[in-house]
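Student: sequence-free structure coming up:
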């Protein structure tokens, strides 16, 4: 069988290369052949604006995201159209960013940069070595984070939706262990998927269980954290956030000036590591479809 695929740009098309039985159409050119398009590879975006033109393609069978997160996307799809996310594509880059945010916050790099030429020593800053780190949300990205933190000699534990054995952290704990684990941590890295159940999973009650000076790192989605609760605890706790709620974070928002809060503008995944990985995933998906096989990373409500 032959399939027609809409891609967002020529760079991705070049990275994917030729695939037997597949014709690639780029960007706006796909609209002139909208009735023939079988697969829609969405633009790289974290919101449903990536699907703004989706209703123009009546023959569509599959939407392939370039993001791992898919909150809000399923509700936007026409009936009968499958959705696949980019699980695995952003693991390395996101784990690197989580590690970078953690080191920057623990070692006071942000404070040093803001000294504007004043030499001020900061003795006694916490090292990641020997620190207790909890990864809250242990999927493929969580595991990639654990690998890197373990290499820094941190003591890593993990919580996920269900308990299980794991060759890297030993035991992945279920949610019932969260309350007993939180007070012991020096760092909590949040990388949960965003669902109705996980919205504001890190709220005032969650943060109140953390010991003074604990660092909370969010590389998942902004609404996983209750922003008002974060602002209320800033100073007692430290925060390093690649994602925020709202997002983009407006100029003058109190989170910008909150004490001991380090913010980056949702840049964890968009690195040089992305293109070869997303191209390999799309190539694999298209090869499966041509062969009449089910693509991977399908998500459902």
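Tutor: Yep, it's here. What you see is a predicted model; the values in this text were computed from it and never measured.

Student: contacts and neighbour counts: CA atoms only from here.
Tutor: OK.

Student: Do you have the helices of the protein handy? List them.
Tutor: Taking DSSP state H, the helices of the chain run over residues 10-16, 73-76, 91-106, 109-113, 140-151, 178-181, 204-208, 227-233, 254-257, 274-290.

Student: now these as a markdown table including distance to residue 299?
Tutor: What follows is those, written out as a markdown table (distance: least, C-alpha to C-alpha, whole Å):
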| stretch | distance to residue 299 |
| --- | --- |
| helix 10-16 | 23 |
| helix 73-76 | 8 |
| helix 91-106 | 18 |
| helix 109-113 | 38 |
| helix 140-151 | 15 |
| helix 178-181 | 26 |
| helix 204-208 | 29 |
| helix 227-233 | 28 |
| helix 254-257 | 33 |
| helix 274-290 | 14 |
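
Student: Go through these and name the closest to residue 244.
Tutor: Closest approach to residue 244 among those is made by helix 227-233 (7.6 Å; C-alpha to C-alpha).

Student: Got another one to weigh against that:
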């Protein structure tokens, strides 16, 4: 068996020396007109972060790649790819590649809010000595909404703080509750960490009712997708119920300069930097190389996407 692999621009070097049966070629500049499009067995598309990436017409490309068997995403979330992958074509993510990066950022976000770091940044710029009372994470209750590998990593990082942990996932298992049990768990949590994939079920999950069930003054941490949160409802909750938030993702994204979320009280935003590190490609392509090797040998690649994630 031999296979033509089209990989995103500037990524072929990460796949050198992989397997002689894999012909690695970077996606041509005009892929829809390329005569070899019909031969492509594996596609590794670029990261589809925002509307600017629509120049890469993934839907048309996948529809015309008649020999396509396997799409390998370069991200842990596949909400911007899954809809375009034809039925019968394998889709895999790199879930797990960024667990430590994301968990570190989310832990930083929690401590940033609890220790009033935004306040101290402002007063340092003003050269003002202005103490403000801070909070302790120790002993708080943390609710994970979306208990996957990132949540498990963050849970380990929070163990020294002796927090109480509540867990929710799409389906109930062991000590992990189902989404149906969220209403009774939300009022117990001091910190709610959102790590769900973006699906029809989770779009707008954090709405006015969700936020009304959270404790006044509690903290929402979003490391999932911006569209999992109703932005207007969150802004209202920050003003009416003192809900605070650390957001690495927003809706819309990028967030326009005039958007009121920037000025919402108790909100700290980072611009989708969870995996934005110098070694992120090395982490990502470690998974990609392993999956391609498994696939070409007839095995079952990991992180297969089913039911949208």
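Tutor: Here it is on my side, so go on. These numbers were taken from a predicted model, which means no experiment stands behind them.

Student: returning to what we had before: would you turn the helices of structure 1 into TSV with mean neighbour count?
Tutor: What follows is the helices of structure 1, written out as TSV (neighbours: other C-alpha atoms under 10 Å):
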stretch	mean neighbour count
helix 10-16	15
helix 73-76	15
helix 91-106	21
helix 109-113	14
helix 140-151	20
helix 178-181	14
helix 204-208	16
helix 227-233	18
helix 254-257	15
helix 274-290	18
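
Student: quick one, which of those is nearest to residue 245 of structure 1?
Tutor: helix 227-233 (6.3 Å).

Student: once aligned to structure 2, how far is the closest one on average?
Tutor: Here the mean offset of helix 227-233 of structure 1 against structure 2 after fitting is 0.6 Å, by mean C-alpha distance after the TM-score superposition for structure 1.

Student: Now do that helix: which elements does it pack against?
Tutor: Applying 3 or more C-alpha pairs under 8 Å, 6 or more residues apart in numbering; DSSP states H and E, one finds that helix 227-233 of structure 1 contacts helix 204-208, helix 254-257.

Student: give me that answer again for 7 Å
Tutor: Using 3 or more C-alpha pairs under 7 Å, 6 or more residues apart in numbering; DSSP states H and E as the contact test, no helix or strand touches helix 227-233 of structure 1.

Student: how about it, which residues of structure 2 does it hit?
Tutor: The alignment of helix 227-233 of structure 1 onto structure 2 (TM-score structural alignment) covers residues 231-237.

Student: can you check stretch 251-264 of structure 1 too?
Tutor: The aligned range for stretch 251-264 of structure 1 is 257-270, by TM-score structural alignment.

Student: Give me the contact list for the matching stretch.
Tutor: Stretch 257-270 of structure 2 is contacted by residues 235, 238, 239, 244, 245, 246, 247, 248 when judged by C-alpha atoms under 7 Å, 6 or more residues apart in numbering.

Student: Tell me which residues touch residue 85 of structure 1, please.
Tutor: 64, 65, 66, 67, 68, 69, 70, 297, 298.

Student: Need those in TSV (columns: distance to residue 10 of structure 1 and neighbour count).
Tutor: Below are the contacts of residue 85 of structure 1 laid out as TSV (distance: C-alpha to C-alpha, whole Å; neighbours: other C-alpha atoms under 10 Å):
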residue	distance to residue 10 of structure 1	neighbour count
64	16	22
65	17	26
66	15	28
67	18	23
68	22	20
69	24	20
70	24	22
297	24	17
298	25	15
